[in-house]
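**Q** coordinates only, sequence not included:
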């Protein structure tokens, strides 16, 4: 089977306490994890110290590749800067390598791309010294929803360059959001993380797809995860492929390890077949 660098986002199994989630990742042979600040009753929201999170990761032999996420990063303000400082400090103290930066999805969409780039540039200029000071990377994530204020990775790259931020910023390529945005451009040389999830429902229109439709990637996937991953790899991307499904039905799986393993096998076999 083709060797791929799989990782696991806690949203894959948010019902698991952090220690059990780390154990799941180790069990799957995918010892890179993304922890989140939006899962109630779990670190980070339950007050667990970053040092305790780092110790727990070390006990289970896993590496925290990111904390997900600073929301609405491109709506910059003093409050957003303070939130970024707090999360960046948590990242550094826990041993996390990066902080995911999610674009504003509130529906406040600037009318022209120039304004979108300018807003993102202002935010990245504010974020850069915070991230550099803590020795972590910022992973810019555009969302494909029409309500998002930064749908295009092309515009995100323009903002990164305008902020002179290539030393501290990378892109998150989310296969779901890339498909929704309909953007042809790939930036494998600037991609620091790939989020993978699939949509199987044949009846849902692309513009109506939501997080609740996101499953593990399998044979019925409509997003062409395999094609997207193959194209990124051809372009030189060799980093983590992190499972990030959101569908509620995945919360009650009797054996989440088996379900994720099946998806890992499917993706690996399909990519190997393409390469043969």
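**A** That came through, no problem. Only a predicted model underlies this, so the values are computations on that prediction, with no experimental measurement involved.
**Q** C-alpha only now, for contacts and for neighbours.
**A** Will do.
**Q** what distance separates the lengthiest strand in the chain from the centre of its chain?
**A** Secondary structure of the chain per DSSP state E: the longest strand is strand 63-70. For strand 63-70, the gap between its own C-alpha mean and the chain's C-alpha mean amounts to 8 Å (C-alpha atoms, centre = their mean, to the nearest Å).
**Q** Got another one to weigh against that:
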């Protein structure tokens, strides 16, 4: 089994400036980061030019793996197209490899038939936008019961149906995989893995939400190490990117030490 290659998503420490976030990655010996377009007062949202963010990443010696994310991507409208083009331009100019695509997650667009058609429409429209900018689209099914795209199989089938295998990959999120209860893995179609743990002993699976998502430790209930081992065993060789949403993680005085400890726990578990 190959060793996991770790990365960090800006969600691990959303209060850090891009420069400090990139330095955090460097201090952990990591080469890859994910930046976000949903952090108030931070890059992208506050209009920091892509060239400036790119220069900061180069200075720190890290690669920007993705921009996270084009929201509601499978509800294709003229507004969404405009948003996709702006975000894809930014991703290209910042030197990112991929754009994360997040589906509608409010209980709408869930009907059988409608759901699959909407997904194909969006992927078909996104394909040339991504192609023109040399980007990959990372499709991220969410495990929540209200989500319009819960199933990785459904995403994989849609990608194949539009001939998009060279332009789209799946995001395997260990939290969402656990919630969706879909046993199948698609290692060959997976471009990125998001990792986070849930340790709260009292929350039921159907009540698990983003604020429960902490760093992976010995008390993890999501089976992160089992999921990672299976992906590695089946040939996945991409990044495992930390994406916790719990406030207690995001407000840590020393995120470096906590991330280091989590990486050590995971590595020990995978041996």
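**A** Looks like it arrived, so ask away. The model shown is predicted, which means the values in this text are computed figures rather than measured ones.
**Q** Please identify the helix or strand for residue 119 of structure 2.
**A** Assigned by DSSP states H and E, residue 119 of structure 2 falls within helix 114-132.
**Q** So which bits of that helix are buried?
**A** Buried residues in helix 114-132 of structure 2, defined by neighbour count with 16 or more other C-alpha atoms under 10 Å: 115, 116, 118, 119, 120, 122, 123, 124, 126, 127, 129, 130.
**Q** Show the secondary-structure elements that the longest strand of structure 1 is packed against.
**A** For strand 63-70 of structure 1, the elements it packs on are strand 32-36, helix 78-94, strand 98-102, judged by 3 or more C-alpha pairs under 8 Å, 6 or more residues apart in numbering; DSSP states H and E.
**Q** contacting residues for the residue nearest to residue 155 of structure 1 when sequence neighbours are not counted?
**A** Take residue 155 of structure 1 and drop its neighbours on the chain: the residue closest to it by C-alpha to C-alpha, 6 or more residues apart in numbering is residue 117, 5.8 Å away. For residue 117 of structure 1, the contact set (C-alpha atoms under 8 Å, 6 or more residues apart in numbering) comprises 155, 156, 158, 159.
**Q** Dump the helices and strands packed on strand 63-70 of structure 1 into a markdown table; add mean neighbour count and distance to residue 179 of structure 1 as well.
**A** Converted to a markdown table, those look like this (neighbours: other C-alpha atoms under 10 Å; distance: least, C-alpha to C-alpha, whole Å):
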| stretch | mean neighbour count | distance to residue 179 of structure 1 |
| --- | --- | --- |
| strand 32-36 | 25 | 22 |
| helix 78-94 | 18 | 28 |
| strand 98-102 | 26 | 17 |
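**Q** Now tabulate those in JSON lines and tack on distance to residue 253 of structure 1.
**A** Shown next, in JSON lines, are these (distance: least, C-alpha to C-alpha, whole Å):
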{"stretch": "strand 32-36", "distance to residue 253 of structure 1": "20"}
{"stretch": "helix 78-94", "distance to residue 253 of structure 1": "29"}
{"stretch": "strand 98-102", "distance to residue 253 of structure 1": "27"}
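**Q** To residue 227 of structure 1, which of the ones you listed lies closest?
**A** Comparing those against residue 227 of structure 1 with C-alpha to C-alpha, the closest turns out to be strand 32-36 (23.0 Å).
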